[in-house]
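**Q** Prediction below, plus the sequence it came from.
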Amino acid sequence: MYEEFKDMLLYTSIPYDIFVVLSDTINRFGRNYYAGWSESISAQNQLLLTLMTLTLNCKDLDLAQRFDVSRATVSNIFNTFIHVLHELLFAGTTNVSMPSQRKCKGSMPKTFESIDAVEIAQAIPHDLDKQTRVYSNYKSRHTVKAVTAVAPNGALTFATELYPGSVSDVAIVNHCHLARQFEAGDLILADKGFTIHDLLTQGVHVNIPPFLSGKSQFTPEEAKICYKVARARIHVERANERIKKFDILNHVPANYRPISPKIFQVCCALINLQAPLIKEVAENIKPKTLSADHRDHVTPEIPVNKSELKYTI
């Protein structure tokens, strides 16, 4: 990566070459803006603004000063591009269907399909009834949660919408019909909260760590099973950690709460554009250096403050 682009991961969570491809792809499609539009910054910088909001949870006023636009324009761009990115990266690719057993075996890096739940914070609702539903006793705060699934190669293949923090993992799996996507012969590794055996069709197996059930310690055989499950499930934990690194998910602002499910799912889709989670997968991918011509085609500069605003298209 060129020295001048070393901060792209910090600001956007994706490498520069992926940013260029994503920007070029978006430019091929028309956009209907959330609140009308009189163009004042380039489409590339609109994408940059959106990714900075997701990655760093920059405030609208801060971005308005950085990009020399109004606060309303920042909100208009973000609302619009979340829907664009959701349609482009999530709706047509993720949640369509689980990878087949043949595909999984072809990319099996000593692990299995795993499912888990991700819990994130958001602004406290004003409605008292909604406050009760989103309060998580486990987290001791108001949260929303979703269920994610990770394939053997570390790719995130499924992410639900957001549910109130008080809803159980099993209830989410039942409501989103995730269990229907598995076929006989599939093996699922899941956390202890996913006692979903009754929801699965015949021939689908779920492997969860054993419970102590009043015992002081596991038997040697149970401890061995725990170790094997934990070793395989570490990849889904790492995927969830990448999701949580999007600062906007630490506290979704109140003005973006209506689109918070799409915000979450876009963040999930973006981790598939990052470096592979698993070393065995990464070793099979040879990094490609952008040519000088491609580099000069789009050269984004991260605006630090109003006096340093520069955009090279």
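**A** Cool, the structure landed.

**Q** drop to CA atoms for contacts and neighbour counts, all remaining ones
**A** Will do.

**Q** What are the boundaries of the strands in this protein?
**A** For the chain, the strands defined by DSSP state E cover 113-121, 135-136, 141-150, 156-159, 163-164, 187-190, 205-207.

**Q** where do the helices sit along the stretch 1-150 of the chain?
**A** Counting by DSSP state H, counting those that start in this stretch, one finds helices in the stretch 1-150 of the chain at the ranges 8-12, 16-27, 43-56, 60-67, 71-85, 101-106, 128-134.

**Q** Next, count neighbours for the nearest residue to Cys58 once chain neighbours are set aside.
**A** Spatial nearest neighbour of Cys58, chain neighbours left out: Met52 (6.5 Å); criterion: Cα to Cα, 6 or more residues apart in numbering. For Met52, the count of nearby residues is 23 (other Cα atoms under 10 Å).

**Q** show me the contacts for Met52.
**A** Tyr11, Thr12, Cys58 (Cα atoms under 8 Å, 6 or more residues apart in numbering).

**Q** For these, which single residue is the most surrounded?
**A** Thr12 (22 neighbours).

**Q** show me the residues around that residue that make contact.
**A** Thr12 sits next to Leu48, Leu51, Met52, Leu54, Thr55 when contact means Cα under 8 Å, 6+ apart.

**Q** How many residues are close by the fourth one?
**A** Here the neighbour count serves as a burial measure; for Leu54 (other Cα under 10 Å) it reads 25.

**Q** Quickly note the distance from it to Ser260.
**A** Going from Leu54 to Ser260 by Cα to Cα, to the nearest Å gives 11 Å.

**Q** Ok, the last one next?
**A** According to Cα to Cα, Thr55 stands 14 Å off from Ser260.

**Q** Likewise for the third one?
**A** For Met52, the distance to Ser260 equals 16 Å [Cα to Cα].

**Q** again with Gln202
**A** From Gln202 to Ser260 the distance is 35 Å (Cα to Cα).

**Q** More neighbours: which of the two?
**A** Ser260 (21 against 11).

**Q** Relative to Ala146, how far out is the more buried one?
**A** Distance of Ser260 to Ala146, given as Cα to Cα: 11 Å.

**Q** Check it against this one:
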Amino acid sequence: MKFYTGLQSHYDFTFVLASLGEAAYKLNYLYFRSEQLSVENQFFLTVVKLRQHKTNFELSRLFNISETAVINIWITWINFMYHQWKEINIWPERDLVRFFSPYNFRRQFPTTRIIIDGTESPIRKPRSPIAQQSTFSTYKNRNTIKILVGATPRGLVSYVSPSYGGSTSDRQICERSRLMTKCDHGDSIMADKGFNVQDLFAPYDVSINIPTFFVKKNK
């Protein structure tokens, strides 16, 4: 279970599935209703593909279904999980963040609310020239989507921005994310040297902390 899904046990697997509610058993599928696999196995297939990045062909062999059925399940479940889980508020209160921060971190950076960084994921080259231009990343030298991800000092992912084209700068994503309105007065955000956004957060009494071990780090 841990190898294929990243979840510790079958109990955790069923708990996560249950968090999706009864709607998981009444899905409107992309192409056709999937009768070949149980709901549990459909969810298992989806999580395995997320964790292992297996091809549709390999999954079709593992689950003894067609590649079309794999695509039907995958796209249906990904959209379903997005709409269900986006309602969950993953932003923890400041007191909880500080309470669970590692001791040395809390002693050196006591006001840190979140540690942010940008990440890029490659995508297929879009057909539209405008979409090609907006998603092309000079850093990766290919078409990508870019996302701002934040975690607490303890390592809990507490913020995920909407996705933007690879040509979007980190500053533009920070500006559109409204992350500054989530923080409380006196909080600080830890980031690397690429985030020159102090002016965006200063009016909200939120500071940007770029430690020296980030500043000196090579590209």
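**A** Now that the structure is in, tell me what you want to look at. Because the structure is predicted, anything quoted here is derived from the model rather than measured.

**Q** Relative to Arg31 of the first structure, tell me which of the strands of the first structure wins on proximity.
**A** strand 156-159 (24.9 Å; Cα to Cα).

**Q** one step back: what about the helices of the stretch 1-150 of the first structure, which gets the closest to Val206 of the first structure?
**A** When the helices of the stretch 1-150 of the first structure are compared by Cα to Cα, helix 101-106 sits nearest Val206 of the first structure, at 15.0 Å.

**Q** Mutual contacts of Ser260 and Ala146 of the first structure, please.
**A** Common contact partners of Ser260 of the first structure and Ala146 (Cα under 8 Å, 6+ apart): Leu162.

**Q** hmm, back to that, need the contacts of Thr12 of the first structure in a markdown table (columns: distance to Ser166 of the first structure).
**A** Formatted as a markdown table, these follow (distance: Cα to Cα, whole Å):
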| residue | distance to Ser166 of the first structure |
| --- | --- |
| Leu48 | 35 |
| Leu51 | 30 |
| Met52 | 30 |
| Leu54 | 25 |
| Thr55 | 26 |
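
**Q** Translate Thr80 of the first structure into the numbering of the second structure.
**A** In the second structure, the residue paired with Thr80 of the first structure is Thr76, using TM-score structural alignment.

**Q** Its match: neighbouring residues, count only.
**A** Residues lying near Thr76 of the second structure (other Cα under 10 Å) number 18.

**Q** quick one: contacts for it?
**A** Leu27, Asn28, Tyr29, Leu30.

**Q** now it: how far from Tyr139 of the second structure?
**A** 32 Å.

**Q** what packs against the longest helix along the first structure?
**A** The helix that spans the most residues within the first structure, counting by DSSP state H, is helix 220-244. Packing partners of helix 220-244 of the first structure (3 or more Cα pairs under 8 Å, 6 or more residues apart in numbering; DSSP states H and E): strand 113-121, strand 141-150, strand 187-190, helix 260-271.

**Q** I'd like to know which of those is closest to Thr160 of the first structure.
**A** For those, proximity to Thr160 of the first structure was assessed by Cα to Cα; strand 141-150 is nearest, at 5.5 Å.

**Q** so how much does the closest one differ from the second structure once superposed?
**A** Mean deviation of strand 141-150 of the first structure from its aligned counterpart in the second structure after superposition (mean Cα distance after the TM-score superposition for the first structure): 1.2 Å.

**Q** how big is the angle separating that strand from strand 113-121?
**A** On the basis of axes from the mean of the first three to the mean of the last three Cα atoms, to 10 degrees, strand 141-150 of the first structure is oriented at 160 degrees to strand 113-121.

**Q** buried sites along strand 141-150 of the first structure?
**A** For strand 141-150 of the first structure, a neighbour-count test (16 or more other Cα atoms under 10 Å) marks Arg141, His142, Thr143, Val144, Lys145, Ala146, Val147, Thr148, Ala149, Val150 as buried.

**Q** residues touching Ser70 of the first structure, list them.
**A** Ala64.

**Q** Alignment lookup: Val39 of the second structure to the first structure.
**A** Val39 of the second structure maps onto Ala43 in the first structure, by TM-score structural alignment.

**Q** so how many other residues sit close to that match?
**A** Applying other Cα under 10 Å, I find that Ala43 of the first structure has 16 neighbouring residues.

**Q** Contact partners for it?
**A** Per Cα under 8 Å, 6+ apart, neighbours of Ala43 of the first structure: Ser23, Asn27.

**Q** now the one 4 residues further on
**A** If you count contacts by Cα under 8 Å, 6+ apart, Leu47 of the first structure has them with Ser23, Phe81.

**Q** Now for Leu54 and Ser260 of the first structure: what residues contact both?
**A** Applying Cα under 8 Å, 6+ apart, one finds that no residue jointly contacts Leu54 of the first structure and Ser260.

**Q** The helices and strands packed on helix 220-244 of the first structure: which one's closest to Lys130 of the first structure?
**A** Each of those has some distance to Lys130 of the first structure by Cα to Cα; the shortest is strand 141-150, at 9.7 Å.

**Q** angle of that closest one against helix 260-271?
**A** 40 degrees.

**Q** tell me what strand 141-150 of the first structure is packed against?
**A** strand 113-121, helix 128-134, strand 135-136, strand 156-159, strand 163-164, helix 169-176, helix 220-244.

**Q** Redo these as JSON lines? Include distance to Thr93 of the first structure and mean neighbour count.
**A** As requested, those are exported to JSON lines (distance: least, Cα to Cα, whole Å; neighbours: other Cα atoms under 10 Å):
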{"stretch": "strand 113-121", "distance to Thr93 of the first structure": "18", "mean neighbour count": "22"}
{"stretch": "helix 128-134", "distance to Thr93 of the first structure": "29", "mean neighbour count": "15"}
{"stretch": "strand 135-136", "distance to Thr93 of the first structure": "31", "mean neighbour count": "20"}
{"stretch": "strand 156-159", "distance to Thr93 of the first structure": "8", "mean neighbour count": "24"}
{"stretch": "strand 163-164", "distance to Thr93 of the first structure": "22", "mean neighbour count": "20"}
{"stretch": "helix 169-176", "distance to Thr93 of the first structure": "17", "mean neighbour count": "16"}
{"stretch": "helix 220-244", "distance to Thr93 of the first structure": "17", "mean neighbour count": "17"}
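
**Q** can you list the ones you listed in CSV and add distance to Pro99 of the first structure?
**A** Listed next are these as CSV, based on distance: least, Cα to Cα, whole Å:
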stretch, distance to Pro99 of the first structure
strand 113-121, 9
helix 128-134, 32
strand 135-136, 32
strand 156-159, 8
strand 163-164, 25
helix 169-176, 17
helix 220-244, 16
